[in-house]
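**Student:** Okay, sequence plus prediction incoming.
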Amino acid sequence: MNRPNVLFAARPDRWDETRGPLEAALAEAGVAADLATDHAPDTVDYIVYAPNGPLQDFSPFTRCKAVLNLWAGVEDVVDNPTLTMPLARMVDPGLTEGMVEYVTAHVLRHHLNIDADITRKPGDWTPVTPPLARDRKVTVLGLGALGSACARALAGLNFDVAGWSRSPKDLPGITCFHGDEGLADALARSHICVALLPLTPATEDLLDADRLARLPEGAVVINPGRGALVVEDALLAALDEGRVSHATMDVFRTEPLSKEHPFWHHPRVTVTPHIASVSRPESCAKVIAENIRRGEAGEPFLHLVDRQAGY
């Protein structure tokens, strides 16, 4: 087996924390590779990539077999006309576990109205009994790897869970909707709506004023998916009118979120700084290493992006 050259082309500040885990994962996979940040382009066999890194022109990488994305999202690179080699997105157990923990925590927070107890004043002994999970309808928009895992976890807590996807899906214990008509039905039954769709031309601005108006009065929106899934002005208007009671937002159209942005200052918006599902070097390195092993063995790559679908 040849010794492939692997170029690390994410942000330079990620190199030190990623290098050790990636070298260890490659060794565990039985791949002897030269991992560096400065390989000459025409000698590179694989590119370990993040869209916020310095590399934008892939045309000099004439022998590159695959670009291996460190992120689950590929919307910032999938339409790059110079990227003609296979592109793999990150599907990693660590990403999935992180997302499940985030979504479960915030669904439970809103389900139990924990904020009211955190801000309770001394002497305020006004018990409010929440419904049981089986009486709380949660809808997950997006039933890919992350959305399906979150839907199953919430169903395991006995929530009444539905999911929506563009194409038909079948998940045991989950009421599945699809297509435009299915989206209207899914939103109409959502006491808590979790947005976990990839960002594509078909999903951008999905939660606009009309669709937000389909949610039940007082619904909660949780968006750990992609910032551009939600029309921000429409969400703020729905919050001001009380149609949406709270929005927990982890992703935004522009990041970091400007300190002047209305989300920071709205009393019914929680901002978290894109922490729901983060590529952790120890777990994502194993996915990268396995794809390099596959490429060297002539086996199909995992998690290849469908350029037409956009993810």
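**Tutor:** Thanks, I have it.
**Student:** from here on, contacts and neighbour counts on C-alpha atoms
**Tutor:** OK.
**Student:** Longest helix in the protein, by number of residues?
**Tutor:** Ordering each helix of the chain by length in residues (DSSP state H) puts helix 93-111 first.
**Student:** Show me what it is packed up against.
**Tutor:** The elements that helix 93-111 packs onto, with contact taken as 3 or more CA pairs under 8 Å, 6 or more residues apart in numbering; DSSP states H and E, are helix 145-156, strand 219-223, helix 281-297.
**Student:** And the contacts of the following helix or strand past the shortest one?
**Tutor:** Read that as strand 219-223. Proceeding N to C from strand 219-223, the next assigned helix or strand is helix 232-241, under DSSP states H and E. Identification of contacts with helix 232-241 by CA atoms under 8 Å, 6 or more residues apart in numbering yields 208-209, 212-213, 244-247, 268.
**Student:** tell me the residue furthest from the middle of the protein?
**Tutor:** Gly123 (41.4 Å; CA atoms, centre = their mean).
**Student:** Helix, strand, or coil at that residue?
**Tutor:** Following DSSP: H, G, I helix; E, B strand; the rest coil, the label given to Gly123 is coil.
**Student:** Check it against this one:
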Amino acid sequence: MTRVALLSRSADLDFLRPLLLAQDASLDIATWPDPRCLQAEVAVCWQTPPGLYAQMPHLRLVHSIAAGVDNVVAGQDLRGLPVCRVVDPLLAQGMLQYVLWGVLHFHRHFDRALANQRRAHWQRHAQTPASGCRVGLMGLGELGGLVAQRLAAMGYAVGGWSRTPRSLAGVQTFSGAEGRQPFLARTDVLVCLLPLTDATRGILGAECFAALPAGAALVHCGRGEHLVPDDLLAALDSGHLRGAVLDVFETEPLPAEHALWRAPGVVVTPHMASMAGFDVVVRQIADNVARLRAGRPLQHQVDSTQGY
């Protein structure tokens, strides 16, 4: 019998218990803060309480319930433990829909129409073809690469930036520190789909915004810690940036008193861009538990040297 701990400091993950037992009735499942969690072999996590793994001497696997793992490894003693994430093909479809909506919000001037509506002001803006809107994707992994190519197929002038060189049909690609400035300089709508690493934390800050053309906009659905909110607010206040669609935040839910809720030109959404179906989540967790027992290679294991 394998004990599985459902760990989160911000959500009650006990709803996963019957779903996991339906996959493997032999599992012994405990939900934090049940002290039995400390004896678990498998941790199933979302925003793990700080320092918890160091108190779990029998832990053999850390498994995120999402595509990202940053919030299950930050501030933890992993001591070489394998970390796995969830990969759902439908995540890419949901992300494409969200990013397309964000791009259209600025390309088709919906942001200006909504602002004019509040003033009862009738104004039609010139309609430009998709080829006249330069979209830039930061992050060309599984999600970013697919979104970039789909937007290019819709006629947008798409560029992409990644840590290491990538080649994608229909996409002008840039890479590394030397490629970031020219990438930003050709971008009207910047889309962030980066993983969170030490190198990408705070990447959406004053230096990034200053390198964008005047009147550029941001669609952010990467990780909350990528964004420096005060720098974004300053770029909006100065008029250098036109607006932003924001789906992720360092603290979630975004506190009611936060200035981003009321900043002109900003759309706040509640971390809804895309999410894995829970049927996929529990199948992949149960499969990896079975693989762990049998000593077989795990699926969707994170490269600890890269953080994704």
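**Tutor:** Here it is on my side, so go on. Note that the coordinates shown come from a computational prediction; the quantities given were computed from them, not determined experimentally.
**Student:** picking that back up, possible to save the helices and strands packed on helix 93-111 of the first structure as CSV with distance to Lys137 of the first structure and mean neighbour count?
**Tutor:** Formatted as CSV, those follow (distance: least, CA to CA, whole Å; neighbours: other CA atoms under 10 Å):
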stretch, distance to Lys137 of the first structure, mean neighbour count
helix 145-156, 10, 20
strand 219-223, 10, 24
helix 281-297, 33, 20
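**Student:** possible to save those as JSON lines with distance to Pro60 of the first structure?
**Tutor:** Shown next, in JSON lines, are those (distance: least, CA to CA, whole Å):
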{"stretch": "helix 145-156", "distance to Pro60 of the first structure": "33"}
{"stretch": "strand 219-223", "distance to Pro60 of the first structure": "38"}
{"stretch": "helix 281-297", "distance to Pro60 of the first structure": "20"}
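**Student:** how about the ones you listed, which one is nearest Thr96 of the first structure?
**Tutor:** helix 145-156 (5.5 Å; CA to CA).
**Student:** what's the matching range in the second structure for the closest one?
**Tutor:** Mapped onto the second structure using TM-score structural alignment, helix 145-156 of the first structure spans residues 142-153.
**Student:** Would you mind getting the average deviation of that stretch from the first structure?
**Tutor:** Overlaying the first structure shows stretch 142-153 of the second structure at a mean distance of 2.0 Å from the equivalent residues (mean CA distance after the TM-score superposition for the first structure).
**Student:** how much space between the aligned partner of Leu207 of the first structure in the second structure and Leu233 of the second structure?
**Tutor:** In the second structure, the residue matched to Leu207 of the first structure (TM-score structural alignment) is Leu204. According to CA to CA, to the nearest Å, Leu204 of the second structure stands 12 Å off from Leu233 of the second structure.
**Student:** and what of Ala211 of the second structure?
**Tutor:** With CA to CA as the criterion, Ala211 of the second structure and Leu233 of the second structure are 16 Å apart.
**Student:** Which one of the two is surrounded by more residues?
**Tutor:** Leu233 (20 against 17; other CA atoms under 10 Å).
**Student:** neighbouring contacts of the match of helix 145-156 of the first structure?
**Tutor:** 91-92, 95-96, 99-100, 137-140, 158-160, 168-171, 193-194.
**Student:** what does stretch 256-263 of the second structure give?
**Tutor:** With CA under 8 Å, 6+ apart as the test, stretch 256-263 of the second structure has contacts from 229, 233, 266-268.
**Student:** Can you tell me the element Val62 of the second structure falls in?
**Tutor:** Per DSSP H and E: Val62 of the second structure is located in strand 61-64.
**Student:** quick one: that strand aligns where in the first structure?
**Tutor:** Strand 61-64 of the second structure maps onto residues 66-69 of the first structure, going by TM-score structural alignment.
**Student:** Now that stretch on the second structure. Mean distance?
**Tutor:** Compared with the second structure after fitting, stretch 66-69 of the first structure deviates on average by 0.9 Å (mean CA distance after the TM-score superposition for the first structure).
**Student:** how far does that stretch sit from the chain's center?
**Tutor:** Put simply, stretch 66-69 of the first structure sits 18 Å off its chain's centre (CA atoms, centre = their mean, to the nearest Å).
**Student:** Then stretch 62-81 of the first structure?
**Tutor:** Taking mean C-alpha positions (CA atoms, centre = their mean), stretch 62-81 of the first structure and its chain are 16 Å apart.
**Student:** Any idea how far apart the tips of it sit?
**Tutor:** Per CA to CA, stretch 62-81 of the first structure runs 14 Å from first to last residue.
**Student:** contacts for it?
**Tutor:** 41-51, 56, 85-91, 198-200, 279, 284, 288, 291, 295, 305, 307, 310-311.
**Student:** Then stretch 264-272 of the second structure?
**Tutor:** The contact list for stretch 264-272 of the second structure (CA under 8 Å, 6+ apart) reads 111, 221, 236, 242-248, 253, 260-261.
**Student:** In the stretch 1-150 of the second structure, what residue spans correspond to helices?
**Tutor:** Ranges of helices in the stretch 1-150 of the second structure, per DSSP state H, counting those that start in this stretch, are 16-23, 70-73, 89-107, 110-118, 142-153.
**Student:** which among the contacts of helix 232-241 of the first structure gets closest to Pro127 of the first structure?
**Tutor:** Distance to Pro127 of the first structure across these (CA to CA) is lowest for Ser245, with 19.9 Å.
**Student:** quick check, that closest one in a strand?
**Tutor:** Yes: the assignment for Ser245 of the first structure is a strand, going by three-state DSSP.
**Student:** Contacts only, for the aligned partner of it in the second structure.
**Tutor:** The alignment partner of Ser245 of the first structure in the second structure, by TM-score structural alignment, is Arg242. Residues near Arg242 of the second structure by CA under 8 Å, 6+ apart: 214-217, 236, 265.
**Student:** hmm, try it at 7 Å
**Tutor:** Under the criterion of CA atoms under 7 Å, 6 or more residues apart in numbering, the neighbours of Arg242 of the second structure are 215-217, 236, 265.
**Student:** how close does the corresponding residue of the second structure for Ala9 of the first structure get to Leu227 of the second structure?
**Tutor:** Using TM-score structural alignment as the criterion, Ala9 of the first structure maps onto Leu7 of the second structure. As judged by CA to CA, Leu7 of the second structure and Leu227 of the second structure stand 26 Å apart.
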